[in-house]
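> I'd like to go over a predicted model; first the sequence, then the structure.
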Amino acid sequence: MEFYVGWSHSDAIFTNYFPNSPILVSGVPDNRGAIRRSKIKPEKLILDCGSVFYVKQKSRPTLKEIYNIQTSMLEECRPRSAYLVHFDEPMFTKTTLSEQYMAMERTLFNAYEYLNLFSISVLPNYVEPMGVIQGFDEASIEFSAYELTKMGYKNFGIGSLLTKNHKRQIQMIKCAADVVGPNNLHVFGVTGIPQMHAMVEIGVRSFDSTRPTMAAAFFQVFYSRPFRTYFLSKSHAKISSPRLDEPLPCDCPICRENAADLFIPSPREYMRLRSVHNYYHLQIAFNDIVAEKNGGDIDVLSNVLRARN
């Protein structure tokens, strides 16, 4: 099971710190050309369609235009493996059953059109399409998954989970995995610790998260063993959660250089440093869950976290 860190053009370049980090990037205009800035290009990549971004816009590009953005980004790095995700219709903006059903139908139509577009393209063998399972209950998830399977998809991602509580998220992930097989399933944007435990137990292939960057932007730092979150004491956030005014012991690349940098709230360059630190500790928490499941040694450091010398 693998953890893909969500990335955009203005974020820290995680592969410069952790060369083996799998990366998820959205096919939106601002990200076009951004991967070229990486000293070390990602070896494992998911290029999603950016539907969460586009659904908020007054107009959206065509399926072909999104596909062209994705393939141009693919040419920037030539990874060892890559999945291209068709445009889906997110359900978090849909309030009625009719709207949810139409969103599911639209997602399936886009999946069909996208697969046709993919099939006539000449792409390397390491590039594969990924179908998005969208549903609002178990029955609709099963329907969506079966339809994608009939179209010919072999790789699947389940979306529209962000507004669900963690128990409901786990139920929906399990439902999708039962249809398509956990080894073929990616989970979009779900990284709570209980959910990670459940995903490891279910055996899904991968998941992604922007949590390290989002937490850093909101003046939070992670630490692991045990996993915990602190707000910076110098931030002006009005919160009751635990605060921290100095760094704890840490071996991440940022803390080895200057741990005090994590505690400078702004400008953005310090947020990027916090996100690298946060990714390091979230990855450790995930590695420990996997090791516990497999009966291994939780002190073993994943290759993903071995910073370049």
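Perfect, thanks for sending it. Numbers count the residues shown, from 1 in each chain.
> from here on, contacts and neighbour counts on C-alpha atoms
OK.
> and the residue most central in space within the chain, what does it touch?
Computing the C-alpha centroid of the chain and ranking residues by Cα atoms, centre = their mean puts residue 208 first, at 2.3 Å. When contacts are counted by Cα atoms under 8 Å, 6 or more residues apart in numbering, residue 208 touches 3-6, 24, 187-191.
> then residue 118?
By Cα under 8 Å, 6+ apart, the contact set of residue 118 is residue 129.
> pretty sure it is in a strand, no?
No - under DSSP: H, G, I helix; E, B strand; the rest coil, residue 118 falls outside any strand and is assigned helix.
> still on that earlier bit, most surrounded residue in the contacts of residue 208?
Top of those by neighbour number is residue 187, holding 27 neighbours under the definition other Cα atoms under 10 Å.
> now that residue, nearest residue through space, not along the chain?
Nearest residue to residue 187, sequence neighbours excluded (Cα to Cα, 6 or more residues apart in numbering): residue 207, at 4.5 Å.
> what's the longest helix in the chain?
Longest helix of the chain, by residue count under DSSP state H: helix 268-294.
> and here's the other structure:
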Amino acid sequence: MLDFFMCWTDSDPVYQDYLPDCNILVSLPHVAQSWNVKKFSTPPRKLIIDSGAFTLLSNPSLKMNQSKVFNLQLNISRGSSVPTLLCHLDNPIPPSVTNTVDVYRRIETTLANAYEFMHLFKSSGLPSNYKSLGVIQGNSYDTLTFCAREMNRMGFDMLGIGSLAPLFKMEIILDRVRWVTSVTGPDIHVFGISGLEVGSKLMEMGIQSIDSSRAMRIAINNCVIYSLPFRYFKISARVNKSLPLLEAPILCDCPICKKDPNLILKAGEKRYNNMRAVHNFYHLRKELEEVYVSFHRSNP
């Protein structure tokens, strides 16, 4: 089964309080620098501490370098007793960057940071539950396979592929993942996956893990989802979406609906967004689990 990491900020619900086997991805810009994993009331099953490079890209006033990022990751993860993956500071390649020279410059920055990260990681004497995660960057077969081969040589415990979140065409995303796995094999993490269909295809490819913020983004937009079959509703007529309006909750066994199914229909406060996000995450994961079972039933 593919590992599904929920992207988390320090104003989000503690998903693992509701779903104890939940995996969490924490991105540095999305938590206070004084925050630490011990503040979780329930530890996640697995944890990724991302560098937050994509957020830094859109906010150049946040000055970061590899050493500073690594020290922040250590402070935030100190005391973690669960499998914990630390990512180096990468240089994402947004869709607007198409010049090959510019793309390779960004890849060279990513590789330089990765090299520095591995020196810091190996010399830090971290507990055995800490592992390194290298982030592959590129936007074509040549650039992605070049970066993947270089990352392979550095000895990361695990590799992942970035710069997919801004892409909206599933085939482009899947092609990039295929190009990378032609070098690395399927045991990689795929960052920033929002669509269920893409997640299902990645699972069929044998990808090890993905992360997503979709459950919260849907909740913020006053929408909810249900699984088996997969359905998508708005909870307010004011939401400008061509979706059916959910006027009454559907029978549901998620932790929120077991308590009070009407909670997911409330809007206007962050706490209701949070409850709706837990509900949405429960159903996204349930749908992926069903895809996994169906695929392996058809492909024994």
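Cool, the structure landed. All values derive from a computational prediction rather than experimental measurement.
> what's the TM-score here?
After superposition, the two chains reach a TM-score of 0.93 (TM-score structural alignment, normalised by the length of structure 2), with 293 aligned residues with a Cα RMSD of 1.6 Å.
> returning to that earlier point: residue in structure 2 matching the residue nearest to the centre of structure 1?
The alignment partner of residue 208 of structure 1 in structure 2, by TM-score structural alignment, is residue 211.
> now its match: how far from residue 182 of structure 2?
Separation of residue 211 of structure 2 from residue 182 of structure 2 (Cα to Cα, to the nearest Å): 21 Å.
> can you check residue 197 of structure 2 too?
Taken as Cα to Cα, the span from residue 197 of structure 2 to residue 182 of structure 2 is 22 Å.
> sorry, back to before: A strand includes the residue nearest to residue 187 of structure 1, no?
Yes - the assignment for residue 207 of structure 1 is a strand, going by three-state DSSP.
> list the contacts for it?
Applying Cα under 8 Å, 6+ apart to residue 207 of structure 1 gives the contacts 1-4, 186-191.
> who's in contact with the residue mapped onto residue 239 of structure 1 from structure 2?
Structural alignment (TM-score structural alignment) places residue 239 of structure 1 against residue 241 in structure 2. Contacts for residue 241 of structure 2 (Cα under 8 Å, 6+ apart) come out as residue 234.
> is it true that residue 241 of structure 2 lies in a helix?
No - judged by three-state DSSP, residue 241 of structure 2 forms no part of a helix; its state is coil.
> please report how far it lies from residue 269 of structure 2.
As judged by Cα to Cα, residue 241 of structure 2 and residue 269 of structure 2 stand 20 Å apart.
> what does residue 73 of structure 2 give?
Residue 73 of structure 2 is 31 Å from residue 269 of structure 2, where distance means Cα to Cα.
> okay, the two: which has more neighbours?
The neighbour comparison of residue 73 of structure 2 against residue 269 (other Cα under 10 Å) goes to residue 73, with 24 against 9.
> trace the more buried one over to structure 1, please.
Looks like residue 73 of structure 2 aligns to residue 70 there (TM-score structural alignment).
> look up how far residue 196 of structure 1 lies from the residue nearest to that match when sequence neighbours are not counted.
Spatial nearest neighbour of residue 70 of structure 1, excluding adjacent residues (Cα to Cα, 6+ apart): residue 27 at 5.3 Å. Going from residue 27 of structure 1 to residue 196 of structure 1 by Cα to Cα gives 26 Å.
> fine by me, we can end here.
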